[in-house]
Structure formats: C-alpha cells, structure tokens
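>>> no sequence for this one, just the structure:
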C-alpha cells in the first residue's frame, strides 16, 4: 500500500523500463533508500515507514519485475539492480543516502557499497548473504515459476519468511504478503532468481568503506545469523543485531527492526 503523504513516481532506468518509486518525508531530512526482497514489493516496508517517516526522508522502490515496476525484457545482473538504485537517486537529486535492503535487496546494497561508496553514508544489510548457493536451486525455481506460475510458491515461501507464531497471530498481514508474492511478475521473479544464482559478493566485501549494520533473524532458515556473521567479519567496523524473527524481519519484528535502523542512522 502507499503510505499517506507519499509521492509515487515512475523513474526510467532503461529504454522501455521504468520503476515505481514512493517518496515519503521532507527533502531536508536524512534519506533512507529501501530495497525489497525477491517476490515482495515496497509494501513489505510499511511497518518501517510508519515508524520512521516523521524524521526521515524514505525512498522505496519496486525492484524490476516486482510490484508496479516493469519486468525486465531479458536476463538481469546484480550490477543492473545496483545501477537502478543510482538512477533513482539521480532522478530524485539525492546525492547521498543510507541504504537498507533485505535479502536480494541486501545483496544489491553490497554491490552499491563496493562500487558506488561515495553515494552512501551507510548500509543496512538485512536477512541476506554475500552469495546464495547452490545455483541450481534458483535455476530450478525460475523454471518452476515459468511452468506453473507463482501460486505454488506462496505457502512454502511464507513458511520460510515467518515463524509459525507470527503466522498465527498476524494472519491478515501474512495474507497481504502472500498476495504480494503471488502477484509478482513471473518474468521478473525468474530474472531475479538468475541474479541469486550467479551473484557472489564475498570477494568484494572488504572493499566496502562505509558504515555497515547487518540485521539477522534468529529463526531465518534462508539466511541464518551465521551468514550475517560472514558479512560482518569481512567488512571493517561492521556490526550485527539479531532479531526474534524469520526471514522477513522488517515485518515480523517491526519495532526492533525500526530501532536498529534508527540507531544506525543516528550514529552516522
């Protein structure tokens, strides 16, 4: 959903490809750019926006092939996803920002930190890893959605994204996320699966000079805290907080996630 007070724009990032971008907050505030996970849209950040919007300018966008953004016409690369973020910032005349990405969004953040560090005061890398082996898992998933659509993925994905307790206590929000997943473009989802199959930032993490905070979910089966610790050990000065949540910690542990982001931004 669009948070009240948000301005929604379309930003062209390639010929024939535009991304949907929502901006909340005054220009004079510190800027936070949010990047969604595979299969989600900017709506996964609703809880964080609600908690930070009085004091932060928040830019969230739908990754190519997700939400209301255009689907890619062909294969995608991590570099392409990173350059999309820079194109959005250029379009909105944002010189520097703090970047927060979850899962695929966190991987995008690592590329940005290694390749465009002058644009970022800090990175929040949530529920993510420097690589996502084995490649055949993602290639198989891309083939599956092309053959059968998104619907068969919904329940097993929600099982990974949320703990059983959260699914029982917050069924409405879980259902919203499930609908978000099911409505994702097949071509967009498959193309981003290709990114996860091929991308590996592990050798570039030491190049990241800006401040980094890693957020992990204690019950995350996809990117457990041990994967977050790998990132911290490779980046000088990085730290990590672990939340009582599964993979979509920005939703399940919304208050603690927001505190972690706010504290990080205040420190820089």
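That came through, no problem. What you see is a predicted model; the values in this text were computed from it and never measured. Numbering: from 1, shown residues only.
>>> from here on, contacts and neighbour counts on C-alpha atoms
Noted.
>>> what about residue 141, how many residues nearby?
Residues lying near residue 141 (other CA atoms under 10 Å) number 16.
>>> if you count neighbours, what's buried in stretch 166-174?
166, 167, 174 (16 or more other CA atoms under 10 Å).
>>> for the second one, give its distance to residue 48.
Just to be clear, that refers to residue 167. Distance from residue 167 to residue 48, counting by CA to CA, to the nearest Å: 19 Å.
>>> now do residue 54
Relative to residue 48, residue 54 is positioned 11 Å away (CA to CA).
>>> distance from stretch 133-153 to the middle of the chain?
Chain-centre distance of stretch 133-153: 19 Å, with CA atoms, centre = their mean, to the nearest Å.
>>> any buried residues in that stretch, and which?
135, 138, 139, 141, 142, 144, 145, 149, 150, 153.
>>> so the first one touches residue 198, yeah?
Okay, so that is residue 135. Yes - if you go by CA atoms under 8 Å, residue 135 and residue 198 touch, sitting 6.6 Å apart.
>>> try it against this one:
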C-alpha cells in the first residue's frame, strides 16, 4: 500500500474502487490501524472510491515526537485528501477519528460533503483521565491498558463467544507504537469541539454501540444533536468498535445513509 509525504510525516493509506467514484473516507480509533474497516468495506456497494489511512503515530504511518494536537491530526487528513485530489468526501470517523472528522468539517468544507460520527463525541473524557492513561502506558507500555481497553471496546457477550476476534484486536492495539499512542491520547485530552461542531450544517449520521464502554450512547447522541438535521442510529450488541464486532449491521447503516444523501 502507498505512502504520502505530508509535512512532517509519511502517511500510510489505501484506496479501493474507481478513481472517479464518490469518495468515502475512514478515520480510525486510537490504537487501531486502517484494517479495522476491512469487513465493513467488503460489504459496501460497488462504485465507491474508498480511502483509509493510518493516523500519525499508528500503523505504518510515521511516529513524530509528541504530544500531538487535534489540529495536527485534522491537518493530516486534509493534506491527504488534497494529495489524492479527493473532494465531496463523506468522512466516517470512529472515536478520535470522529473528532478529526468534526475538526476537518469545521475547517475545510471545501473537502467534506457529509460525515458519520461513530462512537465519538465533541469531547471524550477529561484531561485527568487521559493523563492517567498516558502515565500507565509510559510506565508499562500499551500492554498495561490492553485488557481494560478490550472491556470498553467489546461487550461481555462478544468477549465470551468470540475470543479470537477480541484477541486479534488486542494484538493490533499492543502492536502500536507507545509514543504515538500517548501523543494521540494527549490530543484527545485537550480537545473540546462543542462550539465548532454546533456551527456545522452538513449531512451527518451519528452511530453508537449499545454497549460502548468508551463513548456511551447518550454521549454520541448529544454530539450528534448539535448538528441540525443529523440522524442517529444505535447498533445493538455492539461496543466501541462496531466496525469490528458488527460489520454487517454497520455496513447496512452506512449504506442507507449514503443512499439517503445521494452519494451512491
């Protein structure tokens, strides 16, 4: 898969579908790589130009020294879309990726047509929570937070009945660079997008997992409701990463939204 030289980083990305197709872009959660969308993308209609990328500090993208700021992550996404000549993008952002989507929509409406805010919010947690998590990783590596993270990411039933699925997600998490993880965690901790998101008017879908331990349904609903006319969907029996544990339902919800706004 290719890389794009974007300012101070090399961004690892992947494109699927026709170059002239309507653009659908995905931004990942903290501690994950672009592969988390594989099972969703496989279930989407043909004809879309699908863009996925590894956020700075993650996957095969560069890991510059931290801390990072949300503005860095927003700029990275905008630069990637500019590099690829992507316009009229429907951007799907999961968790920190959803914060990036909100920030990019506020700054670069020339790029973004619509967005999907998945398992995210305008503000996630508190600075103290994120500083504590950063301290745990600094002392013990990502392994120190891995089990607690799986409990937030996956419902109890999924952890019991699909241990292999959870094990693969855990392996992906602990394989990330601790410096990149901590730097992105710091970006989440200092970000509050309430005012800028409340000014947005573009078509928006909010998606929540009914058993999400990181961004509960009411938190996702509250952020989605900031945007006039936004839709909101709850995926039942899903946690913080429904693209992994409920990909068929996730793809169906996303396809319905893309159809409604005339993107497919």
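Okay, I see it. These numbers come from a predicted model, not from an experiment.
>>> still on that earlier bit, more neighbours: which of residue 54 and residue 48 of the first structure?
For residue 54 of the first structure versus residue 48, neighbours defined as other CA under 10 Å are more numerous around residue 48 (21 against 13).
>>> correct me, but the more buried one touches residue 254?
Yes - between residue 48 of the first structure and residue 254 there is a contact at 6.5 Å, judged by CA under 8 Å.
>>> how about the helices in the stretch 1-150 of the second structure?
Assigned by DSSP state H, counting those that start in this stretch, the stretch 1-150 of the second structure shows helices spanning 38-41, 70-84, 96-107, 127-140, 143-153.
>>> closest to residue 230 of the second structure out of the ones you listed?
For residue 230 of the second structure, the closest of these is helix 96-107, at 13.1 Å, according to CA to CA.
>>> what's the mean deviation for that closest one versus the first structure?
Its matched residues in the first structure lie on average 0.8 Å from helix 96-107 of the second structure after superposition (mean CA distance after the TM-score superposition for the first structure).
>>> and that helix, which stretch of the first structure?
Mapped onto the first structure using TM-score structural alignment, helix 96-107 of the second structure spans residues 104-115.
>>> tell me how far residue 22 of the second structure lies from residue 113 of the second structure.
10 Å.
>>> find the residues that touch each one of those two.
Residues touching both residue 22 of the second structure and residue 113 by CA atoms under 8 Å, 6 or more residues apart in numbering: 88, 89.
>>> circling back: list the ones among the buried residues of stretch 166-174 of the first structure that fall in strands.
In strands, defined here by DSSP state E, there are no members of these.
>>> distance to residue 263 of the first structure for these - can I get that in a markdown table?
Formatted as a markdown table, those follow (distance: CA to CA, whole Å):
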| residue | distance to residue 263 of the first structure |
| --- | --- |
| 166 | 25 |
| 167 | 28 |
| 174 | 27 |
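>>> okay, and which of those map to helices?
166, 167, 174 (DSSP state H).
>>> just the closest of the residues you listed to residue 267 of the first structure, please.
Distances from residue 267 of the first structure to these, taken by CA to CA, are shortest for residue 166, at 30.8 Å.
>>> how about stretch 51-60 of the first structure: buried residues?
51, 52, 53, 56, 57, 58, 59, 60.
>>> those residues in strands, which ones?
Those of the buried residues of stretch 51-60 of the first structure lying in strands (DSSP E): 56, 57, 58, 59, 60.
>>> need these in a markdown table (columns: distance to residue 230 of the first structure).
Shown next, in a markdown table, are these (distance: CA to CA, whole Å):
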| residue | distance to residue 230 of the first structure |
| --- | --- |
| 56 | 30 |
| 57 | 30 |
| 58 | 28 |
| 59 | 28 |
| 60 | 27 |
